[in-house]
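# With the sequence up front, the predicted model follows.
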Amino acid sequence: MFLLLLIITHISLFASKSAEPKPIIPIVPQEMRQTKELPKDTERIFPSFVSIDEDPPKGRWPKLQNETLCNQRREAVKEAFLWAWNAYKRDAWGSDEINPISRTRNNWLLGQGCTIIDSISTMMIMELYDEVKLAHDWVEKDFQLYTGRSVSLFETSIRILAGLISAYDLTGDELYLDKAEKLGDVIITNFESNKKYSIPSNSISLRKPTRSPSYEERKKKIYEDIEDKETYHKSSLPLLFTPKTPDDLGLNVTQLQQNDASIAEFGLWVEFVALSDRTGDPHYAFQALRALQSTLLARQSEKGIIPIYIEPSSGQFYQSCFSIGAAGDSFYEYLIKEHIYTEQHEIRLGRTIIKGQNNGDKYDHNLNSKKRNNKSNKIKNPKQNIEIESLGQHWVDVMMAFKKREIIRNKQSLDLKSSENVKVKKPLHWINGTECTDNKWSHLACYSAGNAALGAFYLNNYSIPKFPKQQQYQNSQKQINKGNINSINADEYEQVPTTTDQQILASLFQLGVDLGDTCYAMYAYSPSGLAGEFINMKAIGDNKEYERQDMNSNINKIDKVNKKQNEVFSMNEDNSYVNKQNNYDDEGYLIDDAIVKQGDGQNILRPEVVESLFYLYRTTGDTKYQEYAWNIFQSFQKQSRLPDSSKQSLNKQINKNMVSETDIRENPDQKDQELMGFTSLSNVNTNKPSRQDNMPSFFLAETLKYLYLTFCDANEVIPLDQWVFTTEAHPIALRKYLKKRNFS
């Protein structure tokens, strides 16, 4: 029997306090809360709730500058949210998403009310309590969970499950936890179906699981598995432990298996550990962490390289693709976020320490490295007792593997403004990954800029890591910041010291800053002010040969690239950029020599760039990131917002061949009403992009939330030392701020 033991280190007990906990966001109206009386007996596990009664340490987070301006910008973002939300309420209430031009419903997630649940945390942060009440009533009365149909495990988990857990944390309403637990029971059956590795299929059947024994008996059985019951009753914190008989807690739903899986699809331990903490049921965390363990034990070609495709039946990677973007993104993102959530140095899954691959080779970690006995490191079966090194360390290893694949443009590339409104010439940075990335840098990969900054900032005790005793390098950085890039040697700039913990974290933080500039440039250099899905890096040039390491043969490979002619860009007074030539050819527009092709010019209102700008602002306090975020918001308003004052009717849209008559058969009387909401764009490579007909729920859940938070007081609204964001931007309170109910 595979034993999973999570030892929580440095547990601090919360003393009972007579004063009410201080909320981080405004107090939720009492009528929005629902609580249930619990049995008086103590021989059962208990749910937990959020109790935050302290302020962040002074000086940790930036103080809000120019409060009047920030207030105005927050109100503008809130108004945009309501414009999108009201379009959904009017034309697609209860469906997953809205097609705002045809004013039709989109139930791609089988009608789980995706936009409603995805938006609750945003509305709580924006203090839109009337709208939260509408969402609450729908979840209570109309949320249909057991449809019996198959749906994406990943999308259901990040949007619906995480949305419900976050709603519970922000409101204290147990309705959301009850729904989350029921949904978690369905999803976790996919993990259970793989008895050996817990690596699931990405397709789940929404069928009601059968419980044996009864629910209350099951809670008591879980309680019986707690070895140290005295500690459990003394601690206000939830206890995460190994169930002695995990197979007996199975929920008896057979799920389909598949031959392959991407690691992002099941890298959902933030959601499932959070669910275990709040319900007191360790089963969810057990399964999710065993899938994580199986992945970390799979054979790696070198330290930190965790390819994105794995075979569930063997627990081994079956392709060598190592990409920071799609199919791997949230897995890498959650390594550091779970570390932050638990505030642990190690997650232990047994006795021996696995520091890399499972073939006996022992990698020497730079952080917290110690000489350890290597006798037990040959692990062939993940059911053996093992111990996984700190998830934060695994994150460092992965990010350093990506850092090795960073490419820096060796010339004056990005023409961006600093916080002092001074033009700064900076190199273009991106991660080339392996051959599977096809030399493209994706919008989706831009989450990594904020993730790198957040992780390095956290691991350096909530401070920006510096390069110690590297005066020459620091002088070069100063020259770069002044825009004097020609005065330094390119090789000196690219050579980042990596000999100490501090230097490693400093290089990762700088990687986040540099990637953030490149990602913002995808917007700043676009004719429409909005970014496309990809930058094609094959055009990067100066006939310079860039060296990268091929992971298959572990030998150096040379990428030869051809030079492209630069186009000339100039700065407008509003910090936006225009192309002086205004003659975009069939290929697209240029960022220096990197080209955004026509086929890559789609914009679907993605959040990753504004997400990273939010993290970069929170960690640096540099107001230029607020300006960057505001520029992007204005471009969304200009290009993606459907008209209000113009009273543009659906008839006009039909005449322009934007929608067909068949799109409005369900609502024939709505043809002359104005359009509302925001919509995706099919091509950002022109000044007036053509519009598509969809508004993804993540635009409300993520994009507008991160824009709003960028102009909030970082010490008062969702401080990052008290909350962690899921990959769908749902804030979840850190584990140390949970308190068991019935604890006094």
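Great, that's in hand.

# C-alpha from now on. contacts and neighbour counts both.
Will do.

# After the longest helix seen in the chain, which helix or strand is next? Please name it.
Longest helix in the chain by number of residues, with DSSP state H as the criterion: helix 67-92. Sequence-wise, the next helix or strand downstream of helix 67-92 (DSSP states H and E) is strand 97-99.

# okay, now residue 338: neighbour count?
Residue 338 has 24 neighbouring residues, counting by other C-alpha atoms under 10 Å.

# got a list of what it touches?
269, 270, 391 (C-alpha atoms under 8 Å, 6 or more residues apart in numbering).

# Could you list which residues are in contact with the first one?
Spelled out, it's residue 269. Contacts for residue 269 (C-alpha under 8 Å, 6+ apart) come out as 285, 288, 289, 292, 334, 338.

# rewinding a little: let's see which of the contacts of residue 338 end up in strands.
Secondary structure assignment by DSSP state E places none of those in strands.

# for the residues you listed, which one is nearest residue 123?
Nearest to residue 123 among the contacts of residue 338: residue 270, at 22.0 Å, using C-alpha to C-alpha.

# isn't the closest one right up against residue 339?
No: contact criterion C-alpha atoms under 8 Å: residue 270 and residue 339 do not qualify, at 9.4 Å.

# circling back: report the buried residues of the longest helix of the chain.
70, 73-74, 76-78, 80-89, 91-92 (16 or more other C-alpha atoms under 10 Å).

# putting a second one here so we can go through both:
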Amino acid sequence: MYFHTFHLFITVAYLGTLTEEALNIFKKPLDRLELKYGFFPEQLRIQMLEEAKKMFYFGYDSYMEHAFPLDELNPIKCSGRGPDYNNPSNININDILGDYCLTLVDSLTTLAVIGNVSEFQHAVAQVIQHVNFDKDNIVQVFEVNIRVLGALISTHLLMTDPEQPFGNLSPPWYDGELLHLAHDLASRLLPAFEGSSTGIPYPRVNLRQGLPPYSASETCTAGAGSLVVEFGVLSRLLGDPVYEGYARRANKALWNLRDNTTGLLGNTIDASSGKWLGRLSGLGAGLDSFYEYLLKSYILFGEHEDYEMFSEAYSKIKQYMRKGYAI
């Protein structure tokens, strides 16, 4: 989940809400392995830095040459691809490829961090020119949130940060266009929440038409409960509590459905009925980022309820998870 992990630290740095109390949760003595392997020698760090840049540019340059403005590069055919219009049920492709220059949007913050200001500004201009979310495409709310919405918000914050920690990224012509795109996209995701009587969002929306007829209601805990960071930052940037409110409502709905005995959550749930469909609990796919976002949200916004939920979940995981309990 490296996309939204990186975006979190950008938003923390910009919003300045990281408190001493929030930092204290990370303070602990280093163990033997951390002392031995917890850092890179400077020469190795520089070597790995250059290797990472080479890998990024290989992928980015290949995408821009062979695939842009489609969503991603098909490495076998060396050509671009977007949604699979011939097979709408192909969710492996259609859940995230929505015809909005996905790879370019996904690359914006990396270009900033590695210090390529000219290409960063060029990429921002390309996004403003080519990205449009008024598409008759069904996409997954969770994936679009962490990869597209998070990238747009983070890039906007980088350009408008008065301290400019990665250099002078903001071109004179920038006028908040990425924030406007983020606002538009988030509004197109809201039908997933508005159509749910439980507060748990449906997993997919049509970007143009809203909640699809006969939409599947099975969603995973992570997908429904990992939205508050991006939605919360957007609400605060816009001065509109609606987005954060829906994301927090989803978290509380999931939390209130945890098992009465173990306090654990299942991995899949019916958004329309609130009934667990997958009763196995764990820390892997389907659950992982729900816990992650509780802690990140507390660090970012300072809401104690988030930390209380995280702490209780952490305690129950340590108590029951090694024994293989289901809910």
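Right, received. Where do you want to start? All of these numbers come straight from a predicted model, not from anything done at the bench.

# Residue 232 of the first structure - how many residues pack around it?
Residue 232 of the first structure is flanked by 17 other residues according to other C-alpha under 10 Å.

# same deal with residue 106 of the second structure?
Neighbours around residue 106 of the second structure, by other C-alpha under 10 Å: 20.

# Check residue 218 of the second structure too.
Using other C-alpha under 10 Å, residue 218 of the second structure has 21 other residues around it.

# what separates it from residue 271 of the second structure, distance-wise?
Residue 218 of the second structure sits 6 Å away from residue 271 of the second structure, going by C-alpha to C-alpha, to the nearest Å.

# Kindly indicate whether residue 102 of the first structure is helix, strand or coil.
Taken by DSSP: H, G, I helix; E, B strand; the rest coil, the conformation at residue 102 of the first structure corresponds to coil.

# before we move on, what about residue 145 of the first structure?
Applying three-state DSSP: residue 145 of the first structure is coil.

# who's in contact with the counterpart of it in the second structure?
Mapped onto the second structure by TM-score structural alignment, residue 145 of the first structure lines up with residue 133. Counting by C-alpha under 8 Å, 6+ apart, residue 133 of the second structure touches 100, 184, 185, 207, 208.

# ok, the residue nearest the centre of the second structure to residue 14 of the second structure distance?
Residue closest to the average C-alpha location in the second structure (C-alpha atoms, centre = their mean): residue 146, at 1.9 Å. Per C-alpha to C-alpha, residue 146 of the second structure is found 18 Å from residue 14 of the second structure.

# Residue 57 of the second structure matches what in the first structure?
Residue 57 of the second structure maps onto residue 82 in the first structure, by TM-score structural alignment.

# now residue 105 of the second structure
Match for residue 105 of the second structure (TM-score structural alignment): residue 117.

# for the second structure, what spans make up the strands?
In the second structure, the segments counted as strands under DSSP E are 72-74, 79-81, 138-140, 204-206, 218-220, 268-270, 276-278.

# Okay, buried residues for the third one please.
Of all the residues in strand 138-140 of the second structure, those buried under the rule 16+ other C-alpha under 10 Å are 138, 139, 140.

# Specify which member of those is nearest to residue 7 of the second structure.
residue 140 (19.3 Å).

# Now list whatever residues contact both of residue 218 and residue 271 of the second structure.
residue 202.

# how about residue 71 of the second structure, what's its partner in the first structure?
Counting by TM-score structural alignment, residue 71 of the second structure lines up with residue 96 in the first structure.

# wouldn't that match be in contact with residue 109 here?
Yes: the criterion here is C-alpha under 8 Å, and residue 96 of the first structure meets it with residue 109 at 6.3 Å.

# Settle it for me: which of the two has more neighbours?
Applying other C-alpha under 10 Å to residue 96 of the first structure and residue 109 shows that residue 96 carries more neighbours, namely 23 against 17.

# Quick check: the gap between the match of residue 71 of the second structure and residue 134 of the first structure.
Distance of residue 96 of the first structure to residue 134 of the first structure, given as C-alpha to C-alpha: 16 Å.

# just residue 150 of the first structure next, same as before
28 Å.

# now swap in residue 301 of the first structure and tell me
52 Å.

# Could you measure from residue 257 of the second structure over to residue 274 of the second structure?
Distance, residue 257 of the second structure to residue 274 of the second structure, by C-alpha to C-alpha: 8 Å.

# OK, contacts around the nearest residue to residue 199 of the second structure once chain neighbours are set aside?
Excluding the flanking residues, the one nearest residue 199 of the second structure by C-alpha to C-alpha, 6 or more residues apart in numbering is residue 250, at 5.1 Å. For residue 250 of the second structure, the contacting residues are 199, 200, 201, 224, 225, by C-alpha under 8 Å, 6+ apart.

# what lines up against residue 250 of the second structure once you look at the first structure?
Alignment note (TM-score structural alignment): residue 250 of the second structure maps to residue 291 of the first structure.
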